[in-house]
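Asks: Kindly generate the corresponding structure for this input.
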Amino acid sequence: MQKIIIWVLIGLGAFLLVAALIASLWAPGVVKKTPIDTDSTTHLSGTAAKLNPGTGKVEDLQVKATSFTKADSDASDDDVVVFTNVTCLVVDGPDVPDCIEDKNDPNLINIPEPDAFATDRYDAGAVENGTYVPEGTEQKEGLVNKFPFDTEKKSYDYWDGMIGEPVKVDFKGTHDIEGVETYEFNYNVSDVDAEVVDGIDGKYSMDKTMWIEPRTGAIVKQEQHEVRTLENGDPLLDLNLAFTDDQVKTNAEDAEENVSSLELITSTVPLVGFIVGPILLIVGGGLLLLSRTKGRRSA
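Replies: Model (predicted):
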């Protein structure tokens, strides 16, 4: 019985030590990767002052936006994840669906067009389109739909599709969102030349703030104020959007769960393994040596 206990201690100690080595040396490169089975729906709501082309008057509207983001597992690989995204912006009213396909529907504010992009699974930055996305797809630069794992308190390049180039998004501070520590980032562009409506040039402004869970790089909360005008300054759209309260709560819960999983694999397992593993090996080895010494004396 004593021999069984000794070998159990030695075996368990060796197992914990190996597990700690694997968790500290190999696991971070595996778990800190954007999954290729992502399929998310994000809900935003707000207000819009929008030009009605039929009347020529600016109308004040309650609006909602829904963003559908899905990873293409077949087009993705070990290092790159390929996403498709569609964002629908509609009038928020009774029985109005999240997305409208009829271009003549008066509740439709933007015509939803699918977008595709490829990003690095480790640092979340856009990669060369290459064969990852269909030919002719716009080449993105910088961050697109999330921040990197272990986000730092610094500025990043963040893609703005309206102007077709990355902008600097700056770290602004640390905030608690639904019990989750987040990093606040903001970028602000004003009166930039852009194609504000299909085939129509004008001016574009954006003030966008995102609250990021730093361990995973996930966007927990987002607010934005977007303005589009004609070149002469006539208003086209003045839009205020933010994640809904329910969306923020869901994002925070998901972030908390993902952080716990990361900490278990990358912190808890190595800590326990490197502390308990050697102790068990020493105890087991000592008992084994002691039993053999007693055995020789008895002989």
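Asks: switch to C-alpha atoms for all contacts and neighbour counts from now on
Replies: Will do.
Asks: Give me the longest helix you can find in this structure.
Replies: helix 269-298 (DSSP state H).
Asks: So for that helix, what gets flagged as buried?
Replies: 269-271, 273-274, 276-278, 280-281, 284-285, 287-288 (16 or more other C-alpha atoms under 10 Å).
Asks: next one: stretch 232-239
Replies: Per 16+ other C-alpha under 10 Å, stretch 232-239 contains these buried residues: P235, L236, L237, D238, L239.
Asks: Please provide the structure for the following sequence as well, for comparison with the first:
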Amino acid sequence: MRRTASPFSLIVLGFGTFLLVLAPMLAWYVEPRAAVNPIDIDTTAVYKGTGSVFDTDKIATVPDQTITVTQRVRGNVAESEDSGNAVWDVITTVDTDKSLPAEDPHDALDYVPHRWVMDRESTRPVHCCEEKPYIEGEAYLKFPFDVQKRDYRWWDNTLRGVITMRYQDTKKIQGYTGYRFTATVPATKTGTRLVPGRLVGLEDTPQVLAEEWYANHGLELVVDQATGRVLYAQTGPRRTLRAPGADKDAAVLLDSRKIAFTTATQKEAVDQAEQDSGQLRLVGRTLPIGAGVIGFVLVVTGIVLVVRGRQRPGSSELPQPSLTM
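Replies: Down below sits the predicted model:
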């Protein structure tokens, strides 16, 4: 009589097959859908540095000032859910020790509110939901997921335009390795501002529409490869005023060689990057590999048990006695 396979062997074979099917699904289906930008973000980045700042009380540029840049990013959950995109409201303030602490960000030396809308998966800008300004490029505030060793088009909100962040090498921030990108911005006219003529050397003109110019001594961004989160940011802004049509700066509003993430901001960014990239690695690599290996072992074991369970006892059939005369 043939023996049938035991229920246990069939369970082993079925579970192993399930794990083999699950492994590619985790890597190719679940992991890409886990790599999405949040809609409920609430984070603050603080930059510190020194430089020259225009003092409105003294009507003059004052050197060697401590400069604090605070960037608050909060997700607008309601508009994000309505649009299907990530809608982030951003407030950037620039302060000196004179304007800190400020109960109201409007009291800062400079106050810039704006909104960034992006595709949750690709991080590319989406133009909707009262977005302001019209942001372009591949990245702003963060890079796309799965950052590559290539140049990226980065939105510079002061320039109101796109610059090229060039990949340089890797760099460790608080012991965590990221991709380093750098760029500079040549002096560029960004707009106009109504000011007293004497600020730009026109003593006989009460009011003049002065030209606003912006340059950057050097930007440096260190980015987490898996999530695109910025681990470290450094900027060297120079903002000036010129008389209409002039080719030289007449007044310096802000000039610093280096304003960079504080240590606390770096640590917070690294902690979040480790957590997020760890979750992506778990879903996209660790679990699929583990499921695949265990599934293969269980399938092989299940097949062996099934084959053995169906074999006939002994040598499959008893030998027939020979006939003799």
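Asks: returning to that earlier point: closest to V91 of the first structure out of the buried residues of stretch 232-239 of the first structure?
Replies: Checking those against V91 of the first structure with C-alpha to C-alpha, the nearest one is L239 at 11.9 Å.
Asks: which stretch of helix or strand covers the nearest residue to that closest one once chain neighbours are set aside?
Replies: Distance criterion C-alpha to C-alpha, 6 or more residues apart in numbering; nearest residue to L239 of the first structure, sequence neighbours excluded, is A48 at 4.3 Å. Using DSSP states H and E, A48 of the first structure maps to strand 39-52.
Asks: how about that strand, aligned to which bit of the second structure?
Replies: Taken onto the second structure by TM-score structural alignment, strand 39-52 of the first structure occupies residues 42-55 there.
Asks: How about Q207 of the second structure: what's its closest non-neighbour residue?
Replies: Spatial nearest neighbour of Q207 of the second structure, excluding adjacent residues (C-alpha to C-alpha, 6+ apart): P196 at 4.5 Å.
Asks: Tell me the spacing between that neighbour and A251 of the second structure.
Replies: To A251 of the second structure, P196 of the second structure is 12 Å away according to C-alpha to C-alpha, to the nearest Å.
Asks: buried set for stretch 80-93 of the first structure?
Replies: Within stretch 80-93 of the first structure, the residues that count as buried by 16+ other C-alpha under 10 Å are 80-92.
Asks: superposed on the first structure, where does the match of strand 39-52 of the first structure end up, distance-wise?
Replies: Once superposed with the first structure, the aligned residues differ from stretch 42-55 of the second structure by a mean of 1.5 Å; criterion: mean C-alpha distance after the TM-score superposition for the first structure.
Asks: For the longest helix of the first structure, what is the distance to the chain centroid?
Replies: In this view, helix 269-298 of the first structure has its centroid 45 Å away from the chain centroid, taken as C-alpha atoms, centre = their mean, to the nearest Å.
Asks: which strands and helices sit next to it?
Replies: helix 2-25 (3 or more C-alpha pairs under 8 Å, 6 or more residues apart in numbering; DSSP states H and E).
Asks: matching residues in the second structure for stretch 151-169 of the first structure?
Replies: Using TM-score structural alignment, stretch 151-169 of the first structure pairs with 147-165 in the second structure.
Asks: picking up where we left off before, surely the residue nearest to L239 of the first structure meets V63?
Replies: Yes. Contact between A48 of the first structure and V63 holds when scored by C-alpha atoms under 8 Å: they sit 6.5 Å apart.
Asks: Show residues contacting stretch 296-309 of the second structure.
Replies: By C-alpha atoms under 8 Å, 6 or more residues apart in numbering, the residues outside stretch 296-309 of the second structure that reach it are 3-6, 9-17, 20.
Asks: okay, those residues in TSV with neighbour count and distance to G75 of the second structure next?
Replies: Formatted as TSV, the contacts of stretch 296-309 of the second structure follow (neighbours: other C-alpha atoms under 10 Å; distance: C-alpha to C-alpha, whole Å):
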residue	neighbour count	distance to G75 of the second structure
R3	13	64
T4	13	60
A5	17	57
S6	13	56
S9	21	52
L10	16	50
I11	14	47
V12	21	47
L13	23	47
G14	16	44
F15	17	42
G16	24	42
T17	20	42
L20	23	38
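Asks: What is the aligned counterpart of T182 of the first structure in the second structure?
Replies: T182 of the first structure maps onto G178 in the second structure, by TM-score structural alignment.
Asks: tell me the contacts of that match?
Replies: Neighbours of G178 of the second structure in contact, by C-alpha under 8 Å, 6+ apart: T170, K171, K172, V222, V223, D224, Q225, L231.
Asks: neighbours around the second one, how many?
Replies: Just to be clear, that refers to K171 of the second structure. 17 (other C-alpha atoms under 10 Å).
Asks: so it is in which element?
Replies: In the assignment (DSSP H and E), K171 of the second structure maps to strand 161-173.
Asks: which element follows that strand toward the C-terminus?
Replies: strand 176-196.
Asks: which secondary structure elements does whichever helix or strand comes after that next one contact?
Replies: Later in the chain than strand 176-196 of the second structure, the nearest helix or strand by DSSP H and E is strand 207-223. Judged by 3+ C-alpha pairs under 8 Å, 6+ apart, the packing partners of strand 207-223 of the second structure are strand 161-173, strand 176-196, strand 230-235, strand 237-242, strand 251-261.
Asks: Using CSV, lay out the ones you listed together with distance to I135 of the second structure.
Replies: CSV is the format used below for those (distance: least, C-alpha to C-alpha, whole Å):
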stretch, distance to I135 of the second structure
strand 161-173, 8
strand 176-196, 15
strand 230-235, 18
strand 237-242, 20
strand 251-261, 23
